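**Q** build me a structure from this.
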Amino acid sequence: MELPQDSYREFSQEYAKGGIRAVIFVNGGAAVATLSQLTALSNLFPKSAIGIALISFIIGILFGVLTWVAGFISNRHVDRKLRNQEKTYLSADIWMYIGIFLSLLSISAFAFGCLRLAVAFMIDNPAC
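**A** As a prediction, this is how the structure comes out:
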């Protein structure tokens, strides 16, 4: 059974919104958790490692927000194509791929922040 074009578009938009929320929430949660546990973390990790991780989480939030912007622009180009103001979906596709790339950067920023803390912990606690 094939879905109507509008239903497919709605499903795609819901998945995109969920992914954008996820990368923003994961990085935002990590940043809040880091800040709320700063005193305890400073006993386990060098301050530079905490700072680098926190900056990484903040950059991840920024990439998440930019993913939303790219998604919005992509959606506008889809609307323009559907109103015959553009000949193809090429512009929409370009912005979609930019959004995917930005979301991957956001996930990477989160992973880098976590790995930075893990490596710092392992270096300072070699018995682990």
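**Q** only C-alpha atoms for contact and neighbour calcs from this point on.
**A** Will do.
**Q** tally of neighbours for A127?
**A** 6 (other CA atoms under 10 Å).
**Q** now swap in L54 and tell me
**A** L54: 26 neighbours (other CA under 10 Å).
**Q** what packs against the host helix or strand of it?
**A** If you go by DSSP states H and E, L54 is part of helix 47-82. Of the remaining helices and strands, those touching helix 47-82 by 3 or more CA pairs under 8 Å, 6 or more residues apart in numbering; DSSP states H and E are helix 5-36, helix 90-124.
**Q** need the winner for burial among those helices.
**A** Among the helices and strands packed on helix 47-82, helix 90-124 has the highest mean neighbour count (mean count of other CA atoms under 10 Å), at a mean of 19.
**Q** against which helices or strands is that helix packed?
**A** helix 5-36, helix 47-82.
**Q** now do the first one: distance to the chain's middle.
**A** In other words, helix 5-36. 7 Å (CA atoms, centre = their mean, to the nearest Å).
**Q** turn the helices and strands packed on helix 90-124 into JSON lines, including distance to N125.
**A** What follows is the helices and strands packed on helix 90-124, written out as JSON lines (distance: least, CA to CA, whole Å):
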{"stretch": "helix 5-36", "distance to N125": "19"}
{"stretch": "helix 47-82", "distance to N125": "14"}
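**Q** run this one through as well so I can compare:
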Amino acid sequence: MADYREISQEYAKSAIGAAMLINTGASVAVLSQVAELYKLDLLSSVVWSVMAWTVGVVLAALAWPTAFLSSRFVDKSERDQGMERAYLEVSNRWMAVGLILVFASILCFARGAAYMVAQSSFISEHPPIPAASP
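**A** Just a heads-up that it's a prediction; the model follows:
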């Protein structure tokens, strides 16, 4: 029989890892192009996207300790007789906080991507004027 707690922990770990991965991946992809963006005077067009992805990374990182605390209180509920319900309520609160953090992290990724797309559309319609050579 499957252990519900183990399955839940694996799903939580995967969700946190995915939120971390999409935000760090997007940041690394853009930051790897900084030299080229600088040459084209387009650095300012990516600042808000990178900031959104950075916040997404922080939110995903904060979800890890909330997942730990949720698991910890489930364990305590099984060990301390008479406190089961109270510990499970605390565990559920930490789980809710963790879910909010993961969803907020994913929203940060989406916001950063949307801003990048909006900036790309604007730039393609209004290309930067190259600097005159002396």
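**Q** adding distance to G60 of the first structure, write the helices and strands packed on helix 47-82 of the first structure out as a markdown table.
**A** As requested, these are exported to a markdown table (distance: least, CA to CA, whole Å):
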| stretch | distance to G60 of the first structure |
| --- | --- |
| helix 5-36 | 6 |
| helix 90-124 | 4 |
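**Q** show me the one of these that comes nearest I59 of the first structure.
**A** Nearest of those to I59 of the first structure, taken as CA to CA: helix 90-124 at 6.6 Å.
**Q** quick check: angle from the closest one to helix 47-82?
**A** Counting by axes from the mean of the first three to the mean of the last three CA atoms, to 10 degrees, helix 90-124 of the first structure lies at 170 degrees to helix 47-82.
**Q** helix 90-124 of the first structure: average distance to aligned residues in the second structure?
**A** Compared with the second structure after fitting, helix 90-124 of the first structure has a mean deviation of 0.6 Å; criterion: mean CA distance after the TM-score superposition for the first structure.
**Q** that helix aligns to what range in the second structure?
**A** Using TM-score structural alignment, helix 90-124 of the first structure corresponds to residues 89-123 of the second structure.
**Q** do the same with stretch 13-21 of the first structure
**A** Aligning stretch 13-21 of the first structure against the second structure (TM-score structural alignment) gives residues 9-17.
**Q** ok, average deviation of the matching stretch from the first structure?
**A** Averaged out, stretch 9-17 of the second structure is 0.7 Å away (mean CA distance after the TM-score superposition for the first structure).
**Q** quick one: contacts of that stretch?
**A** 60-61, 63-64, 67, 71, 102 (CA atoms under 8 Å, 6 or more residues apart in numbering).
**Q** please pick the buried ones from these.
**A** 60-61, 63-64, 67, 71, 102 (16 or more other CA atoms under 10 Å).
**Q** including distance to I22 of the second structure, could these go into TSV?
**A** Shown next, in TSV, are these (distance: CA to CA, whole Å):
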residue	distance to I22 of the second structure
A60	10
A61	13
A63	15
W64	16
A67	19
S71	25
V102	12
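**Q** let me see the contact set for L102 of the first structure.
**A** Here L102 of the first structure is in contact with 63-64, 66-67 (CA under 8 Å, 6+ apart).
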